[in-house]
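A.B. asks: pasting the sequence and the predicted model now:
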Amino acid sequence: MVGVTHPILILKATEEDAYELAKVSSEAAKEGMVREFKPEEMKGLISNEGYYIAVGKLGEEVVGYILSTYSWGKLHILDIAVKKSKRRMGIGKALVKHLISHASEKGLPEVYCEVKARNIPALNLFAGLGFRFRLFSTLVEGGFYGLYLSIQAHER
């Protein structure tokens, strides 16, 4: 993990994190991989018990997040974003591992996500953590091919 001077800290997001999380989402949205959230939207998601958001920090700096929802008795990853300047440091991997542990603690059998087929870094991240391809679909906004990936929460 080149360039990491502080340990990566992964925590459940709080409303105080909302502004910084919105900034991370704004930067990542410019690449077309995640949705941009305003601070108030992020605050609403954080306070909504139907969602679970974890924040990644290096020291006090918010550097990434993972947004998920409880769906069909499973945990569905909606978005994962890491500041461009902080990528390739293991932050995304730490966020996903945290989410898998959270699902296991909650007794949820599976964590799943949809990834655009052109998002090679995300596909590599999830495959490297043991996620398996379950479904290939063209029913993704913008005409992109999407891949459904999942992992059994107790596998990790």
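C.D. replies: Here it is on my side, so go on.
A.B. asks: please make it C-alpha for all contacts and neighbour counts, starting now.
C.D. replies: Noted.
A.B. asks: which parts of stretch 145-156 are buried?
C.D. replies: Residues 145, 146, 147, 148, 149, 150, 151, 152, 153 are the ones in stretch 145-156 that count as buried (16 or more other CA atoms under 10 Å).
A.B. asks: and the biggest helix by length in the chain, what does it pack onto?
C.D. replies: Using DSSP state H, we find that the single longest helix of the chain is helix 91-105. With contacts taken as 3 or more CA pairs under 8 Å, 6 or more residues apart in numbering; DSSP states H and E, helix 91-105 sits against strand 8-12, strand 51-58, strand 61-71, strand 74-82, strand 110-116.
A.B. asks: tell me the buried residues in it?
C.D. replies: For helix 91-105, by 16+ other CA under 10 Å, it's 91-93, 95-104.
A.B. asks: nearest to residue 23, of the helices and strands packed on helix 91-105?
C.D. replies: strand 61-71 (9.4 Å; CA to CA).
A.B. asks: ok, and here's another one to check against it:
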Amino acid sequence: MPVALGPAKIGDAPAIATMSRTLIEPGLPWRWTPRRVAAHMKERENLVVTAKEGSGLVGFAMAQFDTESVHLTLIGVAEDRKRSGIGKQLIAWVEESAIVAGLFRVNLEVRASNQSALRFYAALGYREIGRVTGYYSGIEDAVRLTKKLGS
């Protein structure tokens, strides 16, 4: 079954929040609850994209558009679908949306311990620009990454 990417609907918020809880936030307080995801979706300067197989969510990306750049807030791909190209497709959607909006930089943070994510982003051209001590609820440090688009 092919994976379909598209803008998220409010009804997707609980599934996105659950995926965030299990894939991105283990060991941390649950910050991206269904209510917070839905609120993020309603803000005009935010983008939420889903990847679905049939009616099932297999991935998502959330981003905030600023005046200078785009901040990739969250991205998640179901465990059994990792390394299938879904993450790369979601990032491409965010990057293309940034260019259309006239923004040519994407920034993000990733857990310092998440070596597979760091390799994933490096392969897509993201580079480290710093570290933030205790970024994740004072529990874990973040690596701050950036990518200049259109170069």
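C.D. replies: Received the coordinates, thanks. A quick note: this is a predicted structure, and the numbers were derived from the prediction, not measured.
A.B. asks: and the TM-score between these chains?
C.D. replies: Once superposed, the chains reach a TM-score of 0.85 (TM-score structural alignment, normalised by the length of structure 2), with 150 aligned residues with a CA RMSD of 2.2 Å.
A.B. asks: returning to that earlier point: and which of the buried residues of stretch 145-156 of structure 1 is nearest residue 9 of structure 1?
C.D. replies: Nearest to residue 9 of structure 1 among the buried residues of stretch 145-156 of structure 1, counting by CA to CA, is residue 153 at 20.9 Å.
A.B. asks: aligned counterpart of that closest one in structure 2, please.
C.D. replies: Matched by TM-score structural alignment, residue 153 of structure 1 corresponds to residue 149 in structure 2.
A.B. asks: what range in structure 2 matches the longest helix of structure 1?
C.D. replies: Residue span in structure 2 matched to helix 91-105 of structure 1, by TM-score structural alignment: 86-100.
A.B. asks: residues making contact with that stretch?
C.D. replies: For stretch 86-100 of structure 2, contacts defined as CA atoms under 8 Å, 6 or more residues apart in numbering pick out 3, 5, 47, 49-51, 59-61, 63, 65, 69-70, 72, 75-77, 104-106, 124, 149-150.
A.B. asks: swap the cut-off to 7 Å and go again
C.D. replies: Residues outside stretch 86-100 of structure 2 that contact it (CA atoms under 7 Å, 6 or more residues apart in numbering): 59, 60, 61, 70, 77, 104.
A.B. asks: from residue 10 of structure 1, how far out is residue 26 of structure 1?
C.D. replies: Separation of residue 26 of structure 1 from residue 10 of structure 1 (CA to CA, to the nearest Å): 20 Å.
A.B. asks: of the two, give the one with the bigger neighbour count.
C.D. replies: residue 10 (22 against 18; other CA atoms under 10 Å).
A.B. asks: nearest spatial neighbour of the equivalent of the more buried one over in structure 2, skipping sequence neighbours?
C.D. replies: In structure 2, residue 10 of structure 1 lines up with residue 5, judged by TM-score structural alignment. Of all residues not flanking residue 5 of structure 2 in the chain, residue 51 sits nearest, at 4.5 Å (CA to CA, 6 or more residues apart in numbering).
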